[in-house]
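Participant: Okay, sequence plus prediction incoming.
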Amino acid sequence: MKIGIVGCAGRMGQMLVREVAATPGCTVVGGTERVGGPAVGKDIGLLAGIEALGVPVIDDAAVLFAEADAVIDFTSAEAAERHAALAAQGQTALIIGTTGLNPSQLASVAAAATHTPIVQAPNMSVGVNVLLAVVEQVARTLGDDYDIEVVEMHHRHKVDAPSGTALGLGRAAAAGRGVALEDVWQKTRDGYTGPRRAGDIGFATLRGGDVVGDHTVVFATDGERVEITHKASSRQVFAKGAVRAALWTADKTPGLYTMRDVLGL
């Protein structure tokens, strides 16, 4: 499978280049960076710290989508929306690991998925997606007297909060209870808040250092507490999951898929 990476010069982009190059059945067909960026024209392999691949970094995403079987996107919400349109135009599979998309951008991605397979997930880690399934089941099994809180910590450079993974975990818990997350979420607490509202799903956000991603879902009631935790120590787990998703799209019809579809959960 010919796989391209948009935003290939960033930390995650370089990790993806290395992972695609090391995965049997894949080849790095290209990568893009912003117009005028210092990486444009450089060999994508050397840029990622591996041997030269004979593939220069370009600044035209349309060219990449025309050449690739699948493109992996860990860039920004605005860019992901544009890339979804290009994927639909070229019927190129798209793997979106970018978080923070607003409702309009999500709608654009869904529209593009009527023309090509798109895998979108708040987290590409296999372990996190198993966690999502477990959280939904635990929320379904435990009674409404268990308060649910989602705690996450990421590196100081992360720009969105709560993280897409934290919101995904909250959405899984809400699905287990048969409610919409937007009706029960409590994303911030400040000042004199009064007692906790029954049925809420709360979020706590921590930022600092170089933390790749820690997430804990807490189910707390009188007399006991259940905590389910996932900690990522390397971005490689996200790259591995994204490449696995790209390979999975090879024989898929157009549609909007998640990592739970990829893993058969």
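Facilitator: Good, I have the coordinates.
Participant: Could you use CA atoms for every contact and neighbour count after this?
Facilitator: OK.
Participant: Which stretches in the stretch 51-200 of the chain count as helices?
Facilitator: 61-67, 77-90, 103-112, 126-141, 164-177, 181-184 (DSSP state H, counting those that start in this stretch).
Participant: ok, and which of the ones you listed has the densest surroundings?
Facilitator: Scoring these by mean neighbour count under mean count of other CA atoms under 10 Å gives helix 164-177 as the most buried, with a mean of 23.
Participant: Name the residues that touch that helix?
Facilitator: 99-100, 122-123, 132-133, 135-141, 144, 148, 150-152, 180-181, 185, 201, 203, 215, 217 (CA atoms under 8 Å, 6 or more residues apart in numbering).
Participant: and what of stretch 93-113?
Facilitator: Here stretch 93-113 has contacts from 69-78, 80-81, 84-85, 87-88, 116-124, 160, 163-164, 242, 245-246, 249, 254-256, using CA under 8 Å, 6+ apart.
Participant: Buried ones among those?
Facilitator: 69-75, 77, 80-81, 84-85, 87-88, 116-124, 163-164, 242, 245-246, 249, 254-256 (16 or more other CA atoms under 10 Å).
Participant: returning to what we had before: from the contacts of stretch 93-113, which ones fall inside strands?
Facilitator: Taking DSSP state E as the definition of strands, the contacts of stretch 93-113 contribute Ala70, Val71, Ile72, Asp73, Pro117, Ile118, Val119, Gln120, Gly255, Leu256.
Participant: contacting residues for the second one?
Facilitator: Contact analysis of Val71 by CA under 8 Å, 6+ apart lists Ile3, Gly4, Ile5, Val6, Phe65, Thr92, Ala93, Leu94, Ile95, Ala246.
Participant: okay, now the one to match up with it:
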Amino acid sequence: MSEPQHAPLRLLIHGASGRMGQTLLRLAAERDDLRVVSAVAPTTADAGLLGQPFHPVTDLENAPDFDVAVDFSLPAAFEAILSLCAQRGAAFVSGTTGLAAQQQRALQAASRFVPVLWSANFSLGVAVLDDLVERAAAALKAWDCDIVEAHHTRKLDAPSGTALALGAAAQRGGADPRYASLRAGDIVGEHLVQFAGPGERIELIHRATNRDIFARGALHAAAALPGRAAGSYRLRDLLGNG
């Protein structure tokens, strides 16, 4: 007998008129397990860009029912969608950066009621790399650890947020990472984590060649997070699901 078909999860995309929001809409349309019920953007002028059921930020409370929200917006809009998810019991996935300390606390508070996932990088490959780095650091206590990251010339922060997150994984394993940054051409993103000991070294490398990977990872999380217990999750917690 064939397995029963499940209805697709109802997806709200918050920040739908931005570059990531547009990519999420395009890629969500390719999935059978997700159905966009609302594309939320700042003004009605954005509605023609979206090609999806539209809802303005100013009327967010009247958005249709949804199972999970994916938020790639601005810090000023973050707490409204987080609060709505907590009120409605919907899962919350966010890649909005630049959050203030009080917004981080609000995210933790919401995790008592619904499953939440915030990440600066939604690449599934980087999620695997994060796990590998922590395990390698724990196994190679006396080895040097260096993280080298490369991005396009327009990226201003250095080290990158992903490099720092990988460094945190190394620290959890007991390493003391050092960092180096390169800015060149149109590199999407490359991260090398090197462990060096006497006479040998290990290199763990992730290279991104297309920015769609970040939207695909966020949609993976959106498909895997609903139905889980309330709490704060990492993308690597959802590998193999969704």
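Facilitator: That came through fine. What you are looking at is a predicted structure, and each value in this text was computed from that prediction instead of being measured.
Participant: Can you pull up the most central residue in the second structure?
Facilitator: Phe122 (3.5 Å; CA atoms, centre = their mean).
Participant: Trace that residue over to the first structure, please.
Facilitator: Matched by TM-score structural alignment, Phe122 of the second structure corresponds to Met124 in the first structure.
Participant: ok, now how distant is that match from Gln14 of the first structure?
Facilitator: From Met124 of the first structure across to Gln14 of the first structure, the span is 16 Å (CA to CA, to the nearest Å).
Participant: For His154 of the first structure, give its distance to Gly143 of the first structure.
Facilitator: On the measure of CA to CA, His154 of the first structure and Gly143 of the first structure end up 30 Å apart.
Participant: And those two? Which one has more around it.
Facilitator: His154 (22 against 12; other CA atoms under 10 Å).
Participant: From what I see, that one and His215 are in contact.
Facilitator: No: His154 of the first structure lies out of contact with His215 (CA atoms under 8 Å); the separation is 9.1 Å.
Participant: Hmm, His206 and Leu129 of the second structure touching each other?
Facilitator: Yes: using CA under 8 Å, Leu129 of the second structure is in contact with His206, at 7.3 Å.
Participant: Gly241 is in contact with the match of Phe122 of the second structure, correct?
Facilitator: Yes: assessed by CA under 8 Å, Met124 of the first structure is found in contact with Gly241 at 4.9 Å.
Participant: Distance-wise, check the residue lying farthest from the centre of the second structure relative to Gly174 of the second structure.
Facilitator: Ranked by distance from the centre of the second structure (CA atoms, centre = their mean), the top residue is Gly199, with 37.3 Å. Noted for Gly199 of the second structure: a distance of 21 Å to Gly174 of the second structure, by CA to CA.
Participant: do the same with Ser38 of the second structure
Facilitator: Taken as CA to CA, the span from Ser38 of the second structure to Gly174 of the second structure is 44 Å.
Participant: again, but for Ala142 of the second structure
Facilitator: 9 Å.
Participant: Which position in the second structure pairs with Gly168 of the first structure?
Facilitator: So, by TM-score structural alignment, Gly168 of the first structure is matched to Ala165.
Participant: Just want to check the distance between that match and Leu11 of the second structure.
Facilitator: Relative to Leu11 of the second structure, and taking CA to CA, Ala165 of the second structure is found at 28 Å.
Participant: Then Pro198 of the second structure?
Facilitator: On the measure of CA to CA, Pro198 of the second structure and Leu11 of the second structure end up 51 Å apart.
Participant: Please identify which of these two sits among more neighbours.
Facilitator: Between Pro198 of the second structure and Leu11, Leu11 has the larger neighbour count (other CA under 10 Å), namely 26 against 8.
Participant: Show me what the more buried one lines up with in the first structure.
Facilitator: With TM-score structural alignment as the criterion, Leu11 of the second structure matches Ile3.
Participant: Can you verify my assumption that its match contacts Ala68?
Facilitator: Yes: under the criterion of CA under 8 Å, Ile3 of the first structure is in contact with Ala68, at a separation of 5.5 Å.
Participant: shared neighbours, these two?
Facilitator: Val29, Gly30.
Participant: hmm, back to that, relative to Gly10 of the first structure, which of the helices of the stretch 51-200 of the first structure is closest?
Facilitator: Counting by CA to CA, Gly10 of the first structure lies closest to helix 77-90 out of those; the figure is 14.3 Å.
Participant: what angle do that closest one and helix 103-112 make?
Facilitator: Angle of helix 77-90 of the first structure versus helix 103-112, following axes from the mean of the first three to the mean of the last three CA atoms, to 10 degrees, is 20 degrees.
Participant: Helix 77-90 of the first structure against the second structure, how far on average?
Facilitator: Here the mean offset of helix 77-90 of the first structure against the second structure after fitting is 3.0 Å, by mean CA distance after the TM-score superposition for the first structure.
Participant: List the contacts of that helix.
Facilitator: Taking CA under 8 Å, 6+ apart as the rule, helix 77-90 of the first structure contacts 61-62, 65-66, 73, 92-94, 96, 98-102, 105-106, 108-109, 112-116.
Participant: Name all residues that make contact with Val193 of the second structure.
Facilitator: Applying CA under 8 Å, 6+ apart, the residues near Val193 of the second structure are Val133, Cys145, Asp146, Ile147, Val148, Glu203, Leu204, Ile205.
Participant: Translate the fourth one into the numbering of the first structure.
Facilitator: Counting by TM-score structural alignment, Ile147 of the second structure lines up with Val150 in the first structure.
Participant: Settle this for me: that match is touching Asp214, isn't it.
Facilitator: No: contact between Val150 of the first structure and Asp214 fails when scored by CA under 8 Å: they sit 10.6 Å apart.
Participant: The two - which one has more neighbours?
Facilitator: Val150 (25 against 18).
Participant: residues in contact with that one?
Facilitator: Ala166, Leu169, Gly170, Ile201, Gly202, Phe203, Ala204, His215, Thr216, Val217, Val218.
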